[in-house]
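# Provided below are the primary sequence and the corresponding predicted coordinates.
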Amino acid sequence: MTISAYIDGIGLLGPGLNGWPSAQSILLGQQTYQPSKTVLPSPILLPTAERRRSGAVIKLTLAAGLEAIAASGQEAKKLASVFSLSGGDGENCHAICEMLASEDRAISPTRFHNSVHNAAAGYWGIATGAMTNASVLSAFDASFGAGLLEAMVQVVVDDTHTLLLACDTPYPEPLHSTRPITDAFGIALVLAPKGSKHSFAHISVAMTDACANTLNDSALENLRLGIPAARGLPLLEAIATRQNARVVLDYLDNCRLDVTITPC
C-alpha cells in the first residue's frame, strides 16, 4: 500500500543546520558542513510565564514548526499536528531524577507539568492558538518514520493539512551514557492533500525491506545516526535536489520506508 501527500513547508534546526534555506546547499554538498552546537531561540510567541518555564523541546518544536508554517502559507492555529519524539525533555527528566534521589523528594509543579510527553503540544497550542487535533507519539529510534506515517495517514484519511514535528533533545549525564543523543535536532513538515503554489514536492511512502539510505558526508551521516529525528535527513537531501528521487528511510529493524519524491 502507498500513501501520498504534498510537502508545503519545511522547518529545520540542528547542529550547523539553521533553517531550511541555508541547509539546502549543505545537503547538496555545495557548502561544507560545519557542525556546531544547536542554538535554540527564545519562544517569543509564548506569554512571559510560559516562556520562562519552557525547556529545550518547547523551544525546538516552536522554532522548526513556525519556519515550516511560514513557508506553507497556512495558519498554525488551523493545522492538525503530530509531535514525534524518541524520548522526552532530557534536561527535565534529569532534574526530576536528581530530586527523587535527594533527601527532599518534592518535585516542583513546573517540573511535573513539563515531564508529560505531550507538553510540547500543549505549549504549541498556547503559542499559536491552535485548538486542532494534536497527536503525540514515541517510537524510540523509529520515531521519525512513525511520525511521518502518522501525519501522512491523517492527510489522506481526513483530507486535511497536517504539521509533523519530529524533534529530539539530549540527556545530561549519567542518562546520556545510556541514551546518547548528540544534540538538539528538529524537522517540521507541513503536509497537504493537494498541491499548491507553496508545494515543494509530492511525497509517496510505502514499506520496504531495503537498506536505508546513508549520507555521503561523514559528519552529516554521524548526525543522522546520532539523533533519531535526524533519520529524516536523506528525505530533505532528496527534496533539495529538486529532481525525482527515491530514498529509503530507517524505521523498524526489519521494515523501512520507501519514499518517492517528485518536485513541484
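Nice, I can see it.

# contacts and neighbour counts: CA atoms only from here.
Noted.

# residue boundaries of the helices in the protein?
All helices of the chain, identified by DSSP state H, fall at 20-27, 48-53, 56-72, 90-100, 109-115, 119-128, 143-158, 175-178, 218-226, 233-240.

# Serialize the ones you listed to JSON lines and add fields for distance to L40 and mean neighbour count.
Converted to JSON lines, these look like this (distance: least, C-alpha to C-alpha, whole Å; neighbours: other C-alpha atoms under 10 Å):
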{"stretch": "helix 20-27", "distance to L40": "15", "mean neighbour count": "18"}
{"stretch": "helix 48-53", "distance to L40": "13", "mean neighbour count": "12"}
{"stretch": "helix 56-72", "distance to L40": "6", "mean neighbour count": "24"}
{"stretch": "helix 90-100", "distance to L40": "14", "mean neighbour count": "17"}
{"stretch": "helix 109-115", "distance to L40": "17", "mean neighbour count": "14"}
{"stretch": "helix 119-128", "distance to L40": "15", "mean neighbour count": "20"}
{"stretch": "helix 143-158", "distance to L40": "20", "mean neighbour count": "21"}
{"stretch": "helix 175-178", "distance to L40": "20", "mean neighbour count": "12"}
{"stretch": "helix 218-226", "distance to L40": "17", "mean neighbour count": "17"}
{"stretch": "helix 233-240", "distance to L40": "19", "mean neighbour count": "22"}
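
# Relative to A212, which of the ones you listed is closest?
Judged by C-alpha to C-alpha, the one of these that comes nearest to A212 is helix 233-240, at 9.1 Å.

# residues in contact with the closest one?
24, 27-28, 200-201, 213-215, 224, 245-247, 249, 259, 261, 263 (C-alpha atoms under 8 Å, 6 or more residues apart in numbering).

# Quick check: PyMOL command selecting the buried ones in those.
Per 16 or more other C-alpha atoms under 10 Å, the buried members of the contacts of helix 233-240 correspond to this PyMOL selection:
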select buried, resi 24+27+28+200+201+213+214+224+245+246+247+249+259+261+263
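
# Go through the contacts of helix 233-240 and name the one nearest G14.
Of those, the one sitting nearest to G14 (C-alpha to C-alpha) turns out to be R224, at 10.8 Å.

# List the residues that contact the closest one.
A230, R231, G232, L233.

# Restrict those to the buried ones and give me that as a PyMOL selection.
Burial among these is assessed by 16+ other C-alpha under 10 Å; the matching PyMOL selection reads:
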select buried, resi 230+231+232+233
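
# alright, now check it against this:
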Amino acid sequence: MLSATIEGIGFWNRGLPSWDAARAFAAGGALPDAAASRPSPQLLAPNERRRAPDTVAVALEVALAACNAAGRDPKTLPSVFASTHGELAITDYICATLATQPEAVSPTRFHNSVHNAAAGYWTIGSGAMQPATAISAFDASFAQGLLEAMVQLAAGSEAVLLVGYDATSAGPLAAVSHSEGLLGGALVLSRTPNVNVPQLQVELVDGAVDRLAGGPLSRHAHGNAMAQMLPLFDALAVAGNPAPVVLPAGAGRVLRVAIEAAITEHAYA
C-alpha cells in the first residue's frame, strides 16, 4: 500500500477549462459559458504556444494549474507524463508523408511526434531540472503513471507532478485505438500529511474494471483514450469520503485507489 497527499489538481476538457469548472459540472451538470476551445499554456512564449500540438498544450495547461493550486514551484518537481497515444495525429502525418513524399517530412513535426514531447516542453518552459518520465501502457497508462509517481514518493521524493493526457486519434490507427476530443488531468502528490486536502492510498491487485462505472466527468469525456483516469477525478470532485475507485493497470491487474479525506472549498484553484 502506497500513500500520498494530493496538494493540487489541474483539469481540462471540452467545455471544462479548469478543475473548478469540472467540480461544478460534476455537482450540477452545468457547463460554463464561452469556454475556450483549446488550452493556452502560459509557460510557452506566444509563438511556441500557437505551434505546440494539442497534446502538449493540454498537458502543460493542467500541469501548471496543479502546481499553482499546490503552491509549488514547477521547476522543483520531478514529473511523470502519462499518455496512451502521445501525438497520434503527427505520427499519422509522418507515416503518410514517408509513404508518399519522404523528403517533405517537417523537422518541427518530427520533434513533436516523440512520446516525451510534452515532458520536454514542460521542462523547458518551467525551467525544471528534475527528472521527467514519459509513460505509455495503453489503457493502463494513467494507473501506471500514478503508480510510478507514488513509487517515486516512497523512494524519497518530497513531491511529484503527475499528468495524464490524450487527444483525438487519427489515420488507420484510429480504428484500432479510438480516441475523441482533448483531455488532460494533473495531480501534485506529496509525502507531506495535510488533513485539509485529499489523501490517497493505492494498491496494485488482481482484478478487472467495470467499464460501465463512472460519474459525470467519465460520461462527459468517455470517448477519450485518457478517460481511464476519470473515475478518480469524479471521486475527487465529490464532497466527503467517496468509495474507492479501481483503475485499469494492465492485463488482469487493477490499481485500487482509496481517497481518505474530503476536498475543501479553498484548497484548489
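Perfect, I can see it now. A quick note: this is a predicted structure, and the numbers were derived from the prediction, not measured.

# hmm, back to that, ok, so of the contacts of R224 of the first structure, who is nearest S143 of the first structure?
Among those, and counting by C-alpha to C-alpha, the member closest to S143 of the first structure is R231, at 8.9 Å.

# buried set for stretch 75-88 of the first structure?
76-88.

# Between the two ends of that stretch, how far is it?
26 Å (C-alpha to C-alpha, to the nearest Å).

# wait, isn't L85 of the first structure in contact with S143?
Yes. The pair L85 of the first structure / S143 is scored as a contact, 6.1 Å apart, by C-alpha atoms under 8 Å.

# quick one: common contacting residues for those two?
Joint contacts of L85 of the first structure and S143 (C-alpha under 8 Å, 6+ apart) are L137, A166, A229.

# Could you find the counterpart of the second one in the second structure?
Looking back up the chat, that one is A166 of the first structure. Matched by TM-score structural alignment, A166 of the first structure corresponds to G164 in the second structure.

# List the residues that contact the closest residue in space to that match that isn't next to it in sequence.
Excluding its sequence neighbours, the residue lying closest to G164 of the second structure (C-alpha to C-alpha, 6 or more residues apart in numbering) is A82, at 4.7 Å. Counting by C-alpha under 8 Å, 6+ apart, A82 of the second structure makes contact with A134, I135, S136, S141, F142, Q144, G145, L162, V163, G164, Y165.

# mind redoing it with 6 Å?
A82 of the second structure sits next to A134, I135, S136, S141, F142, G145, G164 when contact means C-alpha atoms under 6 Å, 6 or more residues apart in numbering.

# Trace it over to the first structure, please.
Using TM-score structural alignment, A82 of the second structure pairs with S84 in the first structure.

# And its match, how far from S218 of the first structure?
26 Å.

# T262 of the first structure: what's it in contact with?
A201, H202, N244.

# Excluding sequence neighbours, find me the nearest residue to whichever residue in the first structure pairs up with D92 of the second structure.
Aligned by TM-score structural alignment, D92 of the second structure pairs with H94 of the first structure. In this structure, H94 of the first structure finds its nearest non-sequential neighbour in P172, 6.7 Å apart by C-alpha to C-alpha, 6+ apart.

# Pull the number of nearby residues for that neighbour.
17 (other C-alpha atoms under 10 Å).

# From S86 of the first structure, how far off is the residue nearest the centre of the first structure?
Centroid-nearest residue in the first structure, with C-alpha atoms, centre = their mean: A166, separated by 1.9 Å. Look at A166 of the first structure and S86 of the first structure: by C-alpha to C-alpha, they are 9 Å apart.

# cool, and T128 of the first structure?
24 Å.

# and if you look at A206 of the first structure?
Taking C-alpha to C-alpha, one finds A206 of the first structure at 22 Å from S86 of the first structure.

# residues of the longest strand anywhere in the second structure that come out buried?
Ranked by residue count, the top strand of the second structure under DSSP state E comes out as strand 2-13. Buried residues in strand 2-13 of the second structure, counted by 16+ other C-alpha under 10 Å: S3, A4, T5, I6, E7, G8, I9, G10, F11, W12, N13.

# do stretch 167-175 of the first structure as well
C167, D168, T169, P170, Y171, P172, L175.

# now stretch 144-154 of the first structure: which residue numbers in the second structure?
Stretch 144-154 of the first structure maps onto residues 142-152 of the second structure, going by TM-score structural alignment.

# The matching stretch vs the first structure, average offset?
Its matched residues in the first structure lie on average 0.6 Å from stretch 142-152 of the second structure after superposition (mean C-alpha distance after the TM-score superposition for the first structure).

# neighbours of A101 of the first structure, just the number please.
By other C-alpha under 10 Å, neighbour count at A101 of the first structure equals 10.

# Without its sequence neighbours, what residue ends up closest to A134 of the second structure?
A134 of the second structure sits nearest to F81 (C-alpha to C-alpha, 6+ apart), 4.7 Å away.

# Quick check: that neighbour vs A174 of the second structure, distance?
For F81 of the second structure relative to A174 of the second structure (C-alpha to C-alpha), the value is 22 Å.

# next one: Q201 of the second structure
For Q201 of the second structure relative to A174 of the second structure (C-alpha to C-alpha), the value is 35 Å.

# V197 of the second structure now?
39 Å.
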